[in-house]
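Undergrad: Got a predicted structure here, sequence first:
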Amino acid sequence: MGAVIIVDALWGDSGKGKVCAHLARRDNVQLAVRAGIGTNAGASVTLDDGTHIRARQLPTGWLNPSTNVAVGPGVLIDPTVFADEVERFGLAGKVFADGRSGIIAPEHVTLDRTDPHLVETVRTTGSGTGPARADLVLRKAQQAKDVPALGEYLTDVPRLVNETASTGTVLVEGSQGTMLSLSLSSDYPFTTSGNCTSAAAMDDVGLSWQRVDDVVMVVKALPTRSGAGPLPFELSTDEVAERAVVEYGVVTGRQRRKAAGIAWELLEYAAMLNGPTQIALTFCDHVDPAVRGVRAFDEISEPVRELIRRVEEVTKAPVTLLDTGPRLGDLIDVPVLAQS
């Protein structure tokens, strides 16, 4: 019983949606709820049959058939994106939204895509989340309760989350990454429009700290960053291609910038901020292609084992999930005896 928060250590795109889907299936959880800013960050999951799932508004926990999903009141809702995902994923009767969530309107998207500072300096995703959040702070934005099309989905999500966590398991899927946090990153203005920590995720969904059982911090073996801002150990586009580790953003389709390794001082800072109890180490096949698709821990190579040891040393938390390839089944549970 209780809540499990899934949070990204660095700049996002680390596989939080994959982790959410895996845990929902493994533990047959009752509810997965989306935290984060809005629709400016996407999640993608590739099933073992090759089906590719892309989402921007709803958490991926619905990939377990008995898991309901919700959007927290601190998360902005784009009614068009919301409706598309409900229909595309067949979630009628299984999805909830909070009437207090702010709304991303068409004018917010237009502003996000035309404002010179946002487009040229920040290199925003153009989803409208920044302008919508600004209007919400100014108390000018609509809320979900003002949109008739959302009426059938509305409930008190914080009450749903806390009551469910008192008798079962709730997954809280964060978005983006700790080092993109508006108030905690040193990279302003190259940040998102809110914070992306475990505490922020709790706030986004109205979760009491007393209901938190675990914080799973997702660490990407070779970090990436979308948009502008510093990226330690950044590889050139030619180097990325030579290593065959090219990635593209879910929302923008832009090629992600890729690092040659983890900035350990930033990872330590992220661990301090988030207080992880577990680590999900993802994209390990980008460090050592020999482990691509490996699904048994005893077949993991020494370079990846060394990375596990270093990550555990820096974060002071055990690596409990290990990602070795693009498919959902490539995310494996690390045996307890193998955890430091």
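TA: Now that the structure is in, tell me what you want to look at. It should be emphasised that the depicted structure is a prediction, and the values quoted were computed from it without experimental measurement.
Undergrad: going forward, measure contacts and count neighbours with C-alpha atoms only.
TA: Will do.
Undergrad: What helices and strands are in contact with the longest strand seen in the chain?
TA: Ranked by number of residues, the top strand in the chain under DSSP state E is strand 212-220. Strand 212-220 sits against strand 2-8, helix 264-274, strand 278-282, with contacts defined as 3 or more Cα pairs under 8 Å, 6 or more residues apart in numbering; DSSP states H and E.
Undergrad: For it, buried residues please.
TA: For strand 212-220, a neighbour-count test (16 or more other Cα atoms under 10 Å) marks 212, 214-220 as buried.
Undergrad: Below is structure B, check it against A:
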Amino acid sequence: MTCNILVGGAWGDEGKGKCITYLCNNDKPDIIARAGVGPNAGHSVEFNGEKYGLRLTPSGFVHTGAKLMIGAGVLVNPDVLFKEFEDLKKYNVKERMCVDPRCAIISNDHMERDKSSEHLAKKIGSTGSGCGPANSDRVLRTIDLAQDIPELEGYITDVSLACNETLDEGGDVFIEGSQGFALSLYYGSYPYVTSKDTTASTFAADVGVGPTKVDEVINVFKSYISRVGEGPFPTEMSQKEAEDHGWEEYGVVTGRRRRIGYFDMDLAKESCRINGATQIALTCVDKLYPDCARTQDYSDLSVESKAFIEDIQSATGVPVTIISTGPDLNDTIDLRKELL
């Protein structure tokens, strides 16, 4: 029986999609449960030469033996969900998907309010997906729930009950969070944050699993930092400097160009502390150290890259167990057996 949570370490875009895909494809949990805010965050998944941009479907969908679940704390836009059913048809996502009856539903009105809000759209840099207004209505207790939507009737499942029963029976549950720690409504750079907390504790609550049942918290960091939208960014570089490094990126949901900065050790320390991280997954090492591209053995990494990894471990007190050296799942160094 194991229950693992994966969380973004910074402002999102850390490469969680690849990490989730790798972990679920190798560890093969019985349930992969989506936590987090809702369809305002995108995960990129590359598998068997194809690339997918996901907003609600758990990124571990490539493990076809798992049930896919959306926890009660997640906002659901049925149109987004049904489109992903079509896009992922060959993986039988539709047949494996379960939605908690207590999920709140995003309406067209929520999206319009999001896009037209001077404060959200222009000052904060909202994605316009309706999550902020929907969470506001949820707090006011005026929103529809998944159990009220006829189109979702065939997918309704008590996700908390299913996850806990699976754990009690000796099964494995993988909880994947969206966005990143620094976008937390509580611990992020307020007011330039998302509309709820985005830490591991809340992700566990999103799917209804108590803290005593969580075994590992995997904090994902990119070897450099990126951010979409407004707000403080202590290590930010110019777009010209980012281009010179080959670090030009665009958001999965919005298509907006991401702001780029150097790795922030202070942010990493705070993120690991508040998330209670037990492991770190480090992505895009090949973009910081191109000579490490596609490396699959730790001993083959450069001296500089090993020193960088050791600095992160020393600063945070958390072992770096997963190291991504390229976009393919095989471009991964997995040190869990050696370090845990």
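TA: Received it, and whenever you're ready, just let me know what you need. Quick caveat, the model's predicted, so the values are computed rather than measured.
Undergrad: mind checking how far the counterpart of residue 221 of the first structure in the second structure is from residue 108 of the second structure?
TA: Matched to the second structure by TM-score structural alignment, residue 221 of the first structure sits across from residue 223. Look at residue 223 of the second structure and residue 108 of the second structure: by Cα to Cα, to the nearest Å, they are 37 Å apart.
Undergrad: for residue 292 of the second structure, same thing?
TA: Residue 292 of the second structure is 46 Å from residue 108 of the second structure, by Cα to Cα.
Undergrad: Looking at those two, which has the bigger crowd around it?
TA: Each of residue 292 of the second structure and residue 108 has its neighbours counted (other Cα atoms under 10 Å); residue 292 has more, 22 against 11.
Undergrad: which SS state does the residue mapped onto residue 124 of the first structure from the second structure fall under?
TA: Under the alignment (TM-score structural alignment), residue 124 of the first structure pairs with residue 126 of the second structure. Three-state call for residue 126 of the second structure (DSSP: H, G, I helix; E, B strand; the rest coil): coil.
Undergrad: before we move on, what about residue 45 of the second structure?
TA: Looking at residue 45 of the second structure with three-state DSSP, the answer is strand.
Undergrad: Contacts only, for the nearest residue to residue 14 of the second structure once chain neighbours are set aside.
TA: Spatial nearest neighbour of residue 14 of the second structure, excluding adjacent residues (Cα to Cα, 6 or more residues apart in numbering): residue 222 at 4.7 Å. Residue 222 of the second structure sits next to 13-15, 263, 282-285 when contact means Cα atoms under 8 Å, 6 or more residues apart in numbering.
Undergrad: Residue 52 of the first structure: how many residues sit nearby?
TA: By other Cα under 10 Å, the residues close to residue 52 of the first structure number 11.
Undergrad: re the thing from before, can you redo the contacts of residue 222 of the second structure as TSV with neighbour count and distance to residue 210 of the second structure?
TA: Output for the contacts of residue 222 of the second structure, formatted as TSV (neighbours: other Cα atoms under 10 Å; distance: Cα to Cα, whole Å):
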residue	neighbour count	distance to residue 210 of the second structure
13	28	27
14	28	26
15	21	26
263	20	32
282	27	27
283	25	29
284	21	32
285	24	34
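Undergrad: just checking, what residue in the second structure corresponds to residue 164 of the first structure?
TA: Using TM-score structural alignment as the criterion, residue 164 of the first structure maps onto residue 166 of the second structure.
Undergrad: Look up the closest residue to that match, ignoring the ones flanking it.
TA: Closest residue in space to residue 166 of the second structure, ignoring its immediate chain neighbours: residue 172 at 6.9 Å, by Cα to Cα, 6+ apart.
Undergrad: residues near the nearest residue to residue 269 of the second structure once chain neighbours are set aside, how many?
TA: Distance criterion Cα to Cα, 6+ apart; nearest residue to residue 269 of the second structure, sequence neighbours excluded, is residue 316 at 4.8 Å. Residue 316 of the second structure has 21 neighbours, counted by other Cα under 10 Å.
Undergrad: Wasn't residue 121 of the first structure part of a strand?
TA: No: under three-state DSSP, residue 121 of the first structure falls outside any strand and is assigned helix.
Undergrad: now the strands for the stretch 101-250 of the first structure?
TA: For the stretch 101-250 of the first structure, applying DSSP state E, counting those that start in this stretch gives strands covering 154-155, 169-173, 212-220, 224-225.
Undergrad: where exactly do the helices run in the second structure?
TA: Counting by DSSP state H, the second structure has these helices, from start to end: 16-27, 78-87, 93-96, 108-116, 131-140, 159-168, 200-207, 239-245, 265-275, 285-288, 303-316, 336-339.
Undergrad: quick one: contacts of the last one?
TA: In this structure, residues lying in contact with helix 336-339 of the second structure by Cα under 8 Å, 6+ apart are 319, 321-322.
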